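Q: Quick check, what structure comes out for this input:
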Amino acid sequence: MSEAVQLPCPTCGAVNRVPAARLADGPRCGQCKTPLFQGKPLALDEAGFRRHLHLSGVPLLVDFWAAWCGPCRVMAPEFEAAAKLLEPRLRLVKINTEEAPALSAELAIRSIPTLALFVGGREVARQAGAMRARDIAAWAERALAATPP
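A: The predicted model follows:
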């Protein structure tokens, strides 16, 4: 029997248990029936980030950004393309630092865009600066491989 992982629904927030071996099979929320992975990053506020951070069994790759930031706007479509490359191994999310200043301060986000990878509720890697989709995916894969189980 495959180990199950918890996944908060990106639409209704319900926590779903999905066998790890079935993550790539297009699982749907047991409550609202929407896909648990949608091939694009989730825009989360601070509460949504904390919910996913503490309840998700899938690592989170977070893009900290702001609307006024030119490099952030350049990287946005690349981060979206990276979601198609990395899901369902990772959940990609976007946090607008202007809308979540307390979270940004708590996590010591000093420049944007900044990518941070969280596994098991803790940050395991960070990278500042705009990147292309394939570079985002390669960086995330390397960081995951270097993270002890």
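Q: okay, CA-based contacts and neighbour counts for the rest of this
A: OK.
Q: show me the contacts for the residue nearest the centre of the chain.
A: Nearest to the mean C-alpha position of the chain, counting by CA atoms, centre = their mean, stands Leu92 at 2.6 Å. Leu92 sits next to Lys40, Pro41, Leu42, Leu60, Leu61, Val62, Asp63, Ala83 when contact means CA atoms under 8 Å, 6 or more residues apart in numbering.
Q: repeat that for 10 Å
A: Leu92 is in contact with 37, 39-43, 58-63, 79-80, 82-84, 86, 117, counting by CA atoms under 10 Å, 6 or more residues apart in numbering.
Q: what comes up buried for the host helix or strand of it?
A: For Leu92, the element it lies in under DSSP states H and E is strand 91-96. Neighbour-count burial for strand 91-96, counted by 16 or more other CA atoms under 10 Å, picks out Arg91, Leu92, Val93, Lys94, Ile95, Asn96.
Q: and the fourth one, what is it in contact with?
A: Each residue near Lys94 by CA under 10 Å, 6+ apart is listed here: 41-45, 49, 61-66, 76, 79-80, 115.
Q: what do you get if the cut-off is 6 Å, keeping everything else the same?
A: Contacts for Lys94 (CA atoms under 6 Å, 6 or more residues apart in numbering) come out as Ala43, Val62, Asp63.
Q: same check, this time on the third one
A: For Val93, the contacting residues are Pro41, Leu42, Ala43, Val62, by CA under 6 Å, 6+ apart.
Q: Here is the second sequence; please produce its structure so I can put it next to the first one:
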Amino acid sequence: MAIYRCGRCGSINRVADQRIKDRPVCGRCKAHLDTTGAPQPVDGAALEQAIASSPVPVLVDYWATWCGPCRVVAPTLDELGRRNAGKVLVLKVDTDADPAEAGRRRIQGVPTFVLFNGGRELDRRSGVTSRADLERWIETKAGQPSTRASHA
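A: I've put the predicted structure just below:
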């Protein structure tokens, strides 16, 4: 079983592994689900909904368009999301577009990665890092992502 967030309504959807290639639709709004695992941009309200309802770890990238290191790490996050599609949700919050969310989460610099699981913050780290380091961090803090998704 894999977990995907609807880009239109924000609902969390469970999709059987054998149905992923069938262009599944959201159970709530019937929009086609993006099953690539690519990072999704969200605002504070959408982020809160995802954190509260996701049965898999949620990795949030707090970033800004003017930030050079943020642009450097963007392809790494894209690769991480795609390699772990259905097992980890990768979301992005633009701190310039949503400064209230950045303030609420006490984001002091970008890029900052915050890991959530079970509705709560587990850990955070800042700066450019590799995909392998981020994956190890997620596994260490949230447990094996593939194990979590299969029990969701």
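Q: Please convert the buried members of the contacts of Val93 of structure 1 into ChimeraX selection syntax.
A: Those of those that count as buried under 16+ other CA under 10 Å are selected in ChimeraX with:
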select :41,42,62
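Q: Turn the contacts of Val93 of structure 1 into TSV, including distance to Leu7 of structure 1 and secondary structure.
A: Formatted as TSV, the contacts of Val93 of structure 1 follow (distance: CA to CA, whole Å; DSSP: H, G, I helix; E, B strand; the rest coil):
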residue	distance to Leu7 of structure 1	secondary structure
Pro41	15	coil
Leu42	13	strand
Ala43	16	strand
Val62	16	strand
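Q: From the contacts of Val93 of structure 1, pick the one nearest Ala14 of structure 1.
A: Leu42 (15.0 Å; CA to CA).
Q: do you know how far the nearest residue to that closest one once chain neighbours are set aside is from Ser2 of structure 1?
A: Leaving out its chain neighbours, the residue that sits closest to Leu42 of structure 1 by CA to CA, 6 or more residues apart in numbering is Val93, at 4.5 Å. Remark: distance between Val93 of structure 1 and Ser2 of structure 1 (CA to CA, to the nearest Å) = 26 Å.
Q: Equivalent analysis for Trp139 of structure 1, please.
A: Distance, Trp139 of structure 1 to Ser2 of structure 1, using CA to CA: 28 Å.
Q: More neighbours: these two, which one.
A: Taking neighbours as other CA atoms under 10 Å, Trp139 of structure 1 and Ser2 compare with Trp139 leading, 18 against 9.
Q: That one should be in a helix, yeah?
A: Yes: checked against DSSP: H, G, I helix; E, B strand; the rest coil, Trp139 of structure 1 lies within a helix.
Q: aligned partner of it in structure 2?
A: Trp139 of structure 1 maps onto Trp137 in structure 2 when the alignment is built from TM-score structural alignment.
Q: OK, contacts around that match?
A: Neighbours of Trp137 of structure 2 in contact, by CA under 6 Å, 6+ apart: none.
Q: about what we covered before: whereabouts in structure 2 does the strand holding Leu92 of structure 1 align?
A: The alignment places strand 91-96 of structure 1 over residues 89-94 of structure 2 (TM-score structural alignment).
Q: Comparing the matching stretch with structure 1, how large is the average distance?
A: Mean deviation of stretch 89-94 of structure 2 from its aligned counterpart in structure 1 after superposition (mean CA distance after the TM-score superposition for structure 1): 0.4 Å.
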